[in-house]
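K.L.:
What would the 3D arrangement of this be:
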Amino acid sequence: MNKTMIGSLLCFCSLLASCIQKEQNMSGNALIEKYAIRTDGKTLTTRNLQQAIDDCAGKGGGVVSLPPGQYLTGTLVLKKNVTLHLEKGATLLGSRNIADYPASGRRKALLFAEKASNISITGQGEINGNGDAFNKGNDAPDRPTLILLLDCNQVNVKEVKLTNSGFWTFRFVRCDGVDIRKIYIEGHANWNNDGLDIESRNVTISDCVIDTDDDAICFKSEDPAYVVENITVKNCNLSSNCNYIKFGTASAGGFRNIRISDCILHKCSKSLFRFWEKKLPGVTNPITGIAGIALEVVDGGFMEDITVSNLTMTDVQTPVFVRLGKRKTSDRSYLKNILIKNITATSVSHIASSITGVPGLPVENVEIRHVDFQLKGGGKAADTQVNVPEAETAYPENRMFGTMLPAYGFYIRHAANIRLTDMKLSTVGEKEERHAIVAEDVDGLTIARSTLQLPAGDLCRISLDSCRNVNVASSPDSEPLIFPGNVMGTRIY
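P.N.:
Okay, the predicted model is just below:
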């Protein structure tokens, strides 16, 4: 054998050894015994677990697989090329001592990674944060997130159960390439128990079940220089005592090219903090969500190219809430090119859906089509005279304008190029005397092929004030939406 062949063979053997070395599978009793990991759920075993993860990463990566048992731990840092696998019956149990989460501020987390690539969390086990052990109250300090990933690439999370976080459940910030499938989230242990907080790019979320007190899925944009984009959410079952699907409230950067489809939205399994039936006039249901779809830009950022389709929502106060505001100002702030289609909803409050900008900053190019909303009746004609505040700098929420808007279906103000087609708006329960749609300061409004329930009493279906370029067509049954004399407001051009 010549030297060239021997050299090639040695290189091949070296490469093979290197590849084998990178496939470290550490699991079962051997893993537990080697690292003296405790499985009783009572003895802190953070250092032991972390050593297993570190050793796996140091050998090129692989799988650290935890067998059934309870593993009491503080912060664990995930590493490059390592999969943390929780077998069925395995539970990572968060320490109830905040000292076991050494990071400062909102970097505290049970599972943490920063600038790591190719990391995974898999298996049919559970990650339980013991969140009721920490400070209570909205935005209360010094609480750990369950999972926090910063600036990571190629993240895979599959099948695990995430429960009882002390703060947000699963937050990933400036990550690129995130795939989340078939996970279950339950968050009712503390305030601010969001399900997924997304501030990343190139993300796929599918077939997940989320049951949380705070927002089920929340897109955030805290970095003015970062755009949250190229995201798909599909086939998920979402429930929340706040917003089912929310963009904002942090909206300093931007949101672009996001698709949400084929999801079921409904009330939570429980409500331990909200009690909306005691806070909001007209709400009698003990468990209800705030908004089904909330699209909010109020911190100087932007939003564009968002599609939400094929959703069924029940137990919601307001089906659609779109808000462009000026809590923080910026010359580049805008909200435009939104498509919402194929939505059915049943509401439990008098707070209508709304699309609102502020003077000089209109929401632009929003199309809503093929929707069927059954809305709670009970509004009176006098409610159409309510003074709707601008609330330019207020925190965005469906009730920011009050709990009774002048329309039962849609309230639209400071907007341009709004198209409402193939809609059915009707009310249930008490008779409804408000308009179906109220539009103020809208340039370009189309309402076509829609069936709008006629208000009881003398008011018209549609009220317009300071609107331009309005096109209102007949409903499918040829019944005019606007009869001569029953359009209120200024001239229609």
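
K.L.:
contacts and neighbour counts: CA atoms only from here.
P.N.:
Fine.

K.L.:
Next, the contact list for the residue nearest in space to the middle of the chain, please.
P.N.:
In the chain, the centroid-proximal residue (CA atoms, centre = their mean) is Ile217; its distance is 1.9 Å. By CA atoms under 8 Å, 6 or more residues apart in numbering, the residues touching Ile217 are Asp194, Gly195, Leu196, Asp197, Ile198, Asn243, Tyr244, Ile245, Lys246.

K.L.:
in the stretch 51-200 of the chain, which spans are strands?
P.N.:
Taking DSSP state E, counting those that start in this stretch as the test, the strands found in the stretch 51-200 of the chain are 62-66, 69-73, 76-77, 82-86, 90-94, 109-114, 117-123, 126-128, 145-150, 153-158, 161-163, 170-181, 184-187, 196-206.

K.L.:
Pipe these into a markdown table and attach mean neighbour count and distance to Thr329 per row.
P.N.:
Listed next are these as a markdown table, based on neighbours: other CA atoms under 10 Å; distance: least, CA to CA, whole Å:
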| stretch | mean neighbour count | distance to Thr329 |
| --- | --- | --- |
| strand 62-66 | 24 | 47 |
| strand 69-73 | 24 | 43 |
| strand 76-77 | 19 | 37 |
| strand 82-86 | 25 | 42 |
| strand 90-94 | 25 | 40 |
| strand 109-114 | 24 | 31 |
| strand 117-123 | 21 | 36 |
| strand 126-128 | 24 | 40 |
| strand 145-150 | 24 | 27 |
| strand 153-158 | 20 | 32 |
| strand 161-163 | 23 | 37 |
| strand 170-181 | 22 | 23 |
| strand 184-187 | 25 | 33 |
| strand 196-206 | 22 | 21 |
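
K.L.:
Between the ones you listed, which one is closest to Thr446.
P.N.:
When the strands of the stretch 51-200 of the chain are compared by CA to CA, strand 196-206 sits nearest Thr446, at 33.4 Å.

K.L.:
residues making contact with the closest one?
P.N.:
168-182, 216-222, 227-236.

K.L.:
swap in stretch 318-330?
P.N.:
Contact partners of stretch 318-330, identified using CA under 8 Å, 6+ apart, comprise 290-301, 313, 334-335, 345-349, 351-358, 361-363, 373, 392-398.

K.L.:
structure for this one too, so we can compare:
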Amino acid sequence: MNLKDFAFYLLFMMLVASGAVFAQNTPSAVPFPFPEMKAPVFRKEKFDIRKYRAKEGGITLNSEAIRKAIVACNAAGGGSVIVPKGIWLTGAVHLKSNVNLHLEEGAELRFSQKFADYLPVVLIQRGGFFCYNYSPFVYAKDCENIAVTGKGTLNGQGQVWWPWKSKQPGMTQLFQMGKAGVPIEQRVFGTEKAGVRPPFIQFLECKNILLEDITVVDGPSWNVHPVFSENIIIWKIKIRAHGPNNDGIDPDGCKNVLIEDCDIDVGDDNICLKSGRDEEAWKIGRPCENVVVRRCSTKAGHGGFVIGSEMSAGVKNVLVEDCHFAGTDRGLRFKSRVGRGGVVENVWARNITMTKIKGEAIVFDLTYDSEPIEKNMNYGKGSAPLANAPVFRNFNIKNMECDGAKTAISLRGLPGNYLHHITFDNIKINSKNGVFCSNSQFIDFRNMAIKHQNGEAFQIENSSSIQY
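P.N.:
Here you go, the predicted model:
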């Protein structure tokens, strides 16, 4: 543990001890119907990858040995595929139903830096659109009862993929294809020239998923990205990745998701809920719903807890509580833009602490326009000014403290009834700037303690029914 990590850990544990974090000894009631989440159970049989001729040391490629172990485990009715202590070089790992990929303490799955080791192409979701591309490093499709567990490490070695961020014509082409409704079968990439990076971990159309205890390091793009999957438990994982678009955990169009006790330090959004992009997501219609996030900590990145901007099929029934965000660009971040459509509603955030936030402690932004590809496409040019505008409504943010932010709270809606019915209660923020609210309706500020240095505590523009 380096000095930076130790200092953050010490601060976080002091907050825990003081009661600033984990304000309740037992989880409080979830304010919407939420199932009792149970981790998948696996047979006791173990399939050690060494028995399938895997060789430790980080030199021999073990993709085939791991594949054989997974196939054997699945054929036997399930169990655990064991990755022992040591460094094991591999390409793409494709899980099957009833298989727990278990990394023993001291084990490292080190993923190859040769792009060909992630071919042939498979169906993935990338940036909100579906296509055929390089395989995610850990991938499953149409599986049930799957897990990646243990105190070992998944090392993506994503540095060789990161430069593609500045030369990714395939991503522009994918966005254009998605907007035009080109059949998914014709959206085929998987070349260096196209430059479409795969996610690190992606489970597509899967059920009963467990990620527990593992450390995830340096994925090529988004790190943990379940898509259209149900009954997902993510417990006590660590993520360390500071490349471009290195989101931490991004449930996308998923249902019944429990994320607890995770430690995330990434270069983009830490935990971000999504549900696809634009017309394709409207047609498919898979919202992200029934999500509970508890006792997670973040150290950097663009946002601590985020929704959007790809949220076109909707996001609903979300609880975030007892979390701590330190040094992120923003704390709670809710973002979208004209053209996305969709509704985000019924979101609760409570018992949140933050320190040293670089931008806004809390931000709602329906004018989000920070994606270079969309800018280059003249996104939305020629459309009506508010065509397919998103709606964010029914948010309740309670018991939040932030020690240090550039801006306390910012609400940037759109003309009309698109950002409304937001309640803030018992909010304490030390910041340079106070609260800014534009194009918003029915915003209720209760028990606010905003210690700001510049201007007015509340600046209200083009808004109605604002109580403070």
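
K.L.:
TM-score for these two?
P.N.:
Aligned and superposed, the two chains score 0.75 in TM-score terms (TM-score structural alignment, normalised by the length of structure 2); 365 aligned residues with a CA RMSD of 1.9 Å.

K.L.:
In JSON lines: the strands of the stretch 51-200 of structure 1, plus distance to Leu15 of structure 1.
P.N.:
Shown next, in JSON lines, are the strands of the stretch 51-200 of structure 1 (distance: least, CA to CA, whole Å):
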{"stretch": "strand 62-66", "distance to Leu15 of structure 1": "17"}
{"stretch": "strand 69-73", "distance to Leu15 of structure 1": "36"}
{"stretch": "strand 76-77", "distance to Leu15 of structure 1": "29"}
{"stretch": "strand 82-86", "distance to Leu15 of structure 1": "20"}
{"stretch": "strand 90-94", "distance to Leu15 of structure 1": "35"}
{"stretch": "strand 109-114", "distance to Leu15 of structure 1": "29"}
{"stretch": "strand 117-123", "distance to Leu15 of structure 1": "21"}
{"stretch": "strand 126-128", "distance to Leu15 of structure 1": "37"}
{"stretch": "strand 145-150", "distance to Leu15 of structure 1": "32"}
{"stretch": "strand 153-158", "distance to Leu15 of structure 1": "24"}
{"stretch": "strand 161-163", "distance to Leu15 of structure 1": "38"}
{"stretch": "strand 170-181", "distance to Leu15 of structure 1": "28"}
{"stretch": "strand 184-187", "distance to Leu15 of structure 1": "40"}
{"stretch": "strand 196-206", "distance to Leu15 of structure 1": "32"}
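
K.L.:
ok, the alignment partner in structure 2 of Arg413 of structure 1 - contacts?
P.N.:
Matched to structure 2 by TM-score structural alignment, Arg413 of structure 1 sits across from Ser438. Residues in contact with Ser438 of structure 2 (CA under 8 Å, 6+ apart) are Leu411, Arg412, Gly413, Leu414, Ile460, Glu461, Asn462, Ser463.

K.L.:
Show me these that map onto helices.
P.N.:
If you go by DSSP state H, the contacts of Ser438 of structure 2 have nothing in helices.

K.L.:
Name the member of those residues with the most neighbours.
P.N.:
Neighbour tally across these (other CA atoms under 10 Å): the maximum, 27 neighbours, falls on Gly413.

K.L.:
To which residue of structure 1 is Asn256 of structure 2 aligned?
P.N.:
Matched by TM-score structural alignment, Asn256 of structure 2 corresponds to Asn202 in structure 1.

K.L.:
Now do its match against Asn237 of structure 1, distance only.
P.N.:
Separation of Asn202 of structure 1 from Asn237 of structure 1 (CA to CA, to the nearest Å) stands at 21 Å.

K.L.:
Filter the contacts of stretch 318-330 of structure 1 down to the buried ones and express that as a ChimeraX selection.
P.N.:
A single ChimeraX command is used to select the members of the contacts of stretch 318-330 of structure 1 judged buried by 16 or more other CA atoms under 10 Å:
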select :290,291,292,293,294,295,296,297,298,299,300,301,313,334,335,345,346,347,348,349,351,352,353,354,355,356,357,358,361,362,363,373,392,396,397,398
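
K.L.:
Quick check: chain neighbours aside, which residue is closest to Asp331 of structure 1?
P.N.:
Spatially, and ignoring its direct neighbours in sequence, Asp331 of structure 1 is nearest to Gly300 (7.6 Å; CA to CA, 6 or more residues apart in numbering).

K.L.:
my hunch is that that neighbour is in a strand, does that hold up?
P.N.:
No - according to DSSP: H, G, I helix; E, B strand; the rest coil, Gly300 of structure 1 belongs to no strand; its state is coil.

K.L.:
Translate it into the numbering of structure 2.
P.N.:
Matched to structure 2 by TM-score structural alignment, Gly300 of structure 1 sits across from Gly341.

K.L.:
right, and its match touches Asp278 too?
P.N.:
Yes - counting by CA atoms under 8 Å, Gly341 of structure 2 touches Asp278, with 6.7 Å between them.
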